[in-house]
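Undergrad: Following is a predicted model, sequence given first.
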Amino acid sequence: MEKLSVISSSPLFEMLSPAELARLAELARVQRFNAGDVVFEEGDLGDSLFVIVQGQVEVVRRQPTGEVHPLITLSAPEFFGEMGLIDKDYRSATVRAKTDADLLQLTAQDLRAFRQSHGDGFTFVVVNIARSLSARLREANARLAGKA
């Protein structure tokens, strides 16, 4: 699948102009992962955002007992890894390919370059990340409330 069509289909990049979408496609790279491959691990320093092109990834956390606890499964055109870009902190979970997966990667450096050339578009992306995080927090709270 062409990078531009993946970026165009992601809700994260809605409201971007064709020129802004083309610039992001130019900056992004596609990474292939086989089922079971680790995309990043808990404790890694976050520096990239990923958009799922095809396949599924699973977000998991290792419990103090060593047991792996699945948190969520994501599919195209969802995205993940954005927290590492926002707070420049260590990853709080591990993401691994649940199936064979192609992921579009945008690094912090890529997004800085995008901000320099397309500041308004960058603002839209940040707002969409915040909306997504808010929705994910509401969903997590609802799941926790259901378990209580």
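TA: Here it is on my side, so go on. Residues are numbered from 1 along each chain as shown.

Undergrad: Only C-alpha atoms from now on, for both contacts and neighbour counts.
TA: Noted.

Undergrad: For the top helix by length along the chain, name the packing helices and strands.
TA: Criterion DSSP state H: the longest helix present in the chain is helix 119-147. Helices and strands touching helix 119-147, as assessed by 3 or more Cα pairs under 8 Å, 6 or more residues apart in numbering; DSSP states H and E, comprise helix 108-117.

Undergrad: One more to weigh against that first structure:
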Amino acid sequence: MVKVELAKEFPLFENFTEKELQEIANYLDYKVYPKDEVLFEEGDPGDKIFFIVKGRVGLYRPDPFGNMVRVAVSEEGTPLGELSFFSNKLHSSKGVALKETHALILTREGYEKLKEEDPQLAIKLLEEIARIIAERLKEMNKKFVDTTCFIWGGPKK
């Protein structure tokens, strides 16, 4: 029942009915990561989506000198690892809990089982994840345009 209650708090699941949440909870794992614990390494298989219910995860990549540099932070209420998961690629960064982090986890095995047993619910989940990815991309595009227009003096008229 813990997973259902946590899923209710997660924004991605806000459009799901109680019955759908109870069904999805059957396919989710739950884990608490202490501060500084590694969720995944760069180069690990993207075989899980982490739904960060509470906490923060830093994403790190090596710079040209081999120093690990934080390139992003995933806050509570956001999915993590979904791009590697759906592209079936290796993680391109290292994920580390910046403070105690509680996560619901959808494994590849769980997702395949969900698709087989309840394809409509799997589609709904996928659509919600796609919505979040689209919102992030739109935000990144806006930041890119704002930055490049500042650097270049804006679009030519």
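TA: Thanks, I have it. All figures in this text were calculated on a predicted structure; none of them were measured in a lab.

Undergrad: Have a look at how far, on average, the longest helix of structure 1 is from structure 2.
TA: Compared with structure 2 after fitting, helix 119-147 of structure 1 deviates on average by 2.2 Å (mean Cα distance after the TM-score superposition for structure 1).

Undergrad: Enumerate the positions of that helix that are buried.
TA: 121-122, 124-125, 128-130, 132 (16 or more other Cα atoms under 10 Å).

Undergrad: Centre of the chain to that helix, how far?
TA: Per Cα atoms, centre = their mean, to the nearest Å, the displacement of helix 119-147 of structure 1 from the mean C-alpha position of its chain is 12 Å.

Undergrad: quick one, it and helix 108-117 angle?
TA: Angle, helix 119-147 of structure 1 to helix 108-117, by axes from the mean of the first three to the mean of the last three Cα atoms, to 10 degrees: 130 degrees.

Undergrad: Please report the distance of Arg112 of structure 1 from Glu14 of structure 1.
TA: 19 Å (Cα to Cα, to the nearest Å).

Undergrad: Identify the spatial nearest neighbour of Arg128 of structure 1, chain neighbours not counted.
TA: In this structure residue 128 of structure 1 is Asn, not Arg. Excluding its sequence neighbours, the residue lying closest to Asn128 of structure 1 (Cα to Cα, 6 or more residues apart in numbering) is Leu12, at 5.5 Å.
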